[in-house]
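# sequence first, predicted coordinates after that:
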Amino acid sequence: MAWDVFSFIGAAAFAISGAIVAMEEDYDFLGVYILGMITAFGGGAMRNVLIGVPVDVLWSQHFLFFVATFLIVLIFFFSKYVLSPWNRWGSYFDAIGLGAFAIQGAMLAIDLDMSLFAVIVAAVLTGSGGGVLRDILAGRKPLVFKDEIYASWAALAGFLVGLGLFKSDLALYCLLIVTAGLRILSVVFQIKLPKGKLQKE
């Protein structure tokens, strides 16, 4: 049950996120649809390639494709009603999607009896991979490479799941709340990672 819930939350949140970014870049309907779908499913596809899961597993998620398509179409045709609330709440939905997909990726790696490091990598790729593809295709600097704390929360979630500290569905839901909450707090209070700079002569 937890796997399905996390898949639904992540796909829905990131489909909306990708569609909004495409609308901000003045893409046509096809561009909005493609960017929304890539954001929703790109991270999982990247994870599957890296950890050796057949990529064609992606195409079996019929219900999630329907959900993502419905939300993207909703965003495109009713943007004047949706964009204003999204600008206010978008970072929060994105945080929920990040947490959901990070935990889902970690769960998959554990089911495959992979190492702790692989679990963390799977969590980061699933949680932030779609966003990286979204930003690159939109001509933006990927959020994960900025000084904001983003992928680090996905890595933390993967680490905790990999240690076996969160096994039951209820515990995983609590971890989702914690991960999303930490991401939201880092946005609200502008908590950032330190930057490295080269001195110029």
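That came in fine, so what should we check first?

# when you work out contacts or count neighbours from here on, use the C-alpha atoms and nothing else.
Noted.

# mind listing the helices for the protein?
Assigned by DSSP state H, the chain shows helices spanning 2-24, 29-51, 62-77, 79-111, 116-137, 151-162, 169-188.

# mind listing residues that contact the first one?
Outside of helix 2-24, the residues that reach it under the criterion C-alpha atoms under 8 Å, 6 or more residues apart in numbering are 31-33, 35-41, 64, 67-68, 71-72, 75-76, 83, 90, 93-94, 96-101, 103-104, 107, 130-131, 134, 138, 169, 172-173.

# hmm, 7 Å instead?
Helix 2-24 has contacts (C-alpha atoms under 7 Å, 6 or more residues apart in numbering) with 31-33, 35-37, 39-41, 64, 67-68, 71-72, 75, 93-94, 97-98, 100-101, 104, 134, 138, 169.

# still on that earlier bit, looking at the helices of the chain, which is buried most?
A comparison of those by mean neighbour count, using mean count of other C-alpha atoms under 10 Å, puts helix 116-137 on top with a mean of 26.

# packing partners of that helix?
Packing partners of helix 116-137 (3 or more C-alpha pairs under 7 Å, 6 or more residues apart in numbering; DSSP states H and E): helix 29-51, helix 79-111, helix 151-162.

# could I get those helices as JSON lines with distance to Ala118?
Formatted as JSON lines, these follow (distance: least, C-alpha to C-alpha, whole Å):
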{"stretch": "helix 29-51", "distance to Ala118": "8"}
{"stretch": "helix 79-111", "distance to Ala118": "7"}
{"stretch": "helix 151-162", "distance to Ala118": "9"}
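
# quick one: closest of the ones you listed to Val124.
Within the helices and strands packed on helix 116-137, the stretch nearest Val124 is helix 151-162; the backing value is 5.2 Å (C-alpha to C-alpha).

# got another, please set it beside the one above:
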Amino acid sequence: MSWEMFSLIGTIAFTISGAYVAMEEEYDILGVFVLGLVTAFGGGVIRNLLIGVDVTMLWQQGLYLNTAVIATVIVFILPTRWIQKWKSFEVILDAIGLSAFAIQGALYATERNLPLSAVIVAAMLTGIGGGIIRDLLAGRKPLVLRDEIYAVWAIFAGMVIHTGWMKTPAQLYALFVLVILLRMMSVYYKWKLPRRSLREPDAQEKQWEIGG
């Protein structure tokens, strides 16, 4: 039941996120459906490919496919002023989708008695795969490739679930909320991963360095 609930939450959150990005880029209705569905299911398809699950299982998920279609239709027909107000909730939707799908992917892998590495990969790809495809189709730099902390929280969820510390529905929902809070805190406090640039400093910066 927990697996199904997290799948439903993640499907709705990522479908809305994908549809919103498509409309922001002024795609037509087909583009809105494509980005909505790809965002919701792309990560799961990639995960299944890597852990050896038949990808055709996607077509057996009628509930989630229907939910994604309905969510896309609702977003598409809403008044523009309502949709524009969602801009401030874009990060929250991504955080909800990331958390729900990361936990869902980790549960999916642990049910098959896969090792820690596979559980982490399943959690991460389910949580970020759809968003990567969405951003690439929208011509944007994928969120996960920026220096802000994003995929790390999916890895964290996978590690926690693999330990077996959180098994009951209440514990899993607590982890769901925790991952969302961590993601939002990393945005609010601008937590970033280390990065290194290979770009040469411009002449002014070089001159400043020489001058002390």
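That came through, no problem. Just so it is clear, the model here is predicted, and its values are computed rather than measured.

# quick revisit: could you dump the helices of structure 1 into CSV and include distance to Val144 of structure 1?
Below are the helices of structure 1 laid out as CSV (distance: least, C-alpha to C-alpha, whole Å):
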stretch, distance to Val144 of structure 1
helix 2-24, 15
helix 29-51, 13
helix 62-77, 23
helix 79-111, 11
helix 116-137, 7
helix 151-162, 6
helix 169-188, 12
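
# quick one: which of the helices and strands packed on helix 116-137 of structure 1 is nearest Gln199 of structure 1?
Using C-alpha to C-alpha, those put helix 151-162 closest to Gln199 of structure 1, at 26.4 Å.

# quick one, the closest one and helix 169-188 angle?
Put simply, helix 151-162 of structure 1 runs at 160 degrees to helix 169-188, going by axes from the mean of the first three to the mean of the last three C-alpha atoms, to 10 degrees.

# which bit of structure 2 covers helix 151-162 of structure 1?
Across structure 2, the stretch matching helix 151-162 of structure 1 (TM-score structural alignment) is residues 151-162.

# now the matching stretch on structure 1. Mean distance?
For stretch 151-162 of structure 2, the mean distance from the matching residues in structure 1 following superposition reads 0.5 Å, by mean C-alpha distance after the TM-score superposition for structure 1.

# can you pull out the residues in contact with that stretch?
Contact with stretch 151-162 of structure 2 is made by 98-99, 102-103, 106, 110, 116, 119-120, 123-124, 127-128, 144, 179, 183, as judged by C-alpha under 7 Å, 6+ apart.

# go with 8 Å
98-99, 102-103, 105-107, 110, 116, 119-124, 127-128, 144, 166-167, 175, 179, 182-183.

# follow-up on the earlier one: so which of the helices of structure 1 gets nearest Lys197 of structure 1?
So among the helices of structure 1, helix 151-162 is nearest, using C-alpha to C-alpha, at 20.1 Å.

# distance from that closest one to the middle of the chain?
13 Å (C-alpha atoms, centre = their mean, to the nearest Å).

# now it against helix 79-111, angle please.
Using the same axes, to 10 degrees: helix 151-162 of structure 1 against helix 79-111 is 40 degrees.

# circling back: please identify which of the helices of structure 1 is closest to Lys195 of structure 1.
helix 151-162 (14.4 Å).

# next, the angle from that closest one to helix 116-137.
150 degrees.

# what about Ile51 of structure 2, distance to Ala106 of structure 2?
Distance of Ile51 of structure 2 to Ala106 of structure 2, given as C-alpha to C-alpha, to the nearest Å: 12 Å.

# any residues in contact with both of the two?
Counting by C-alpha under 8 Å, 6+ apart, the residues touching both Ile51 of structure 2 and Ala106 are Ala122.

# tell me the contacts of Leu137 of structure 2?
Leu137 of structure 2 neighbours (C-alpha under 8 Å, 6+ apart): Leu35.

# make it 10 Å
21-22, 31, 34-35, 38, 131 (C-alpha atoms under 10 Å, 6 or more residues apart in numbering).

# before we move on, what about Ser79 of structure 1?
Here Ser79 of structure 1 is in contact with 19-20, 23, 73, 86 (C-alpha under 10 Å, 6+ apart).

# kindly recompute the last result at 6 Å.
Applying C-alpha atoms under 6 Å, 6 or more residues apart in numbering to Ser79 of structure 1 gives no contacts.

# quick one: it from Gly10 of structure 1, how far?
21 Å.

# before we move on, what about Phe78 of structure 1?
22 Å.

# what do you get for Ser152 of structure 1?
From Ser152 of structure 1 to Gly10 of structure 1 the distance is 17 Å (C-alpha to C-alpha).

# what do you get for Leu108 of structure 1?
15 Å.

# now which residue in structure 1 aligns to Met23 of structure 2?
Checking TM-score structural alignment: Met23 of structure 2 goes with Met23.

# scratch that, Gly130 of structure 2
Counting by TM-score structural alignment, Gly130 of structure 2 corresponds to Gly130 in structure 1.

# wait, that match sits on Ala45?
No: using C-alpha atoms under 6 Å, Gly130 of structure 1 is not in contact with Ala45, being 8.8 Å away.
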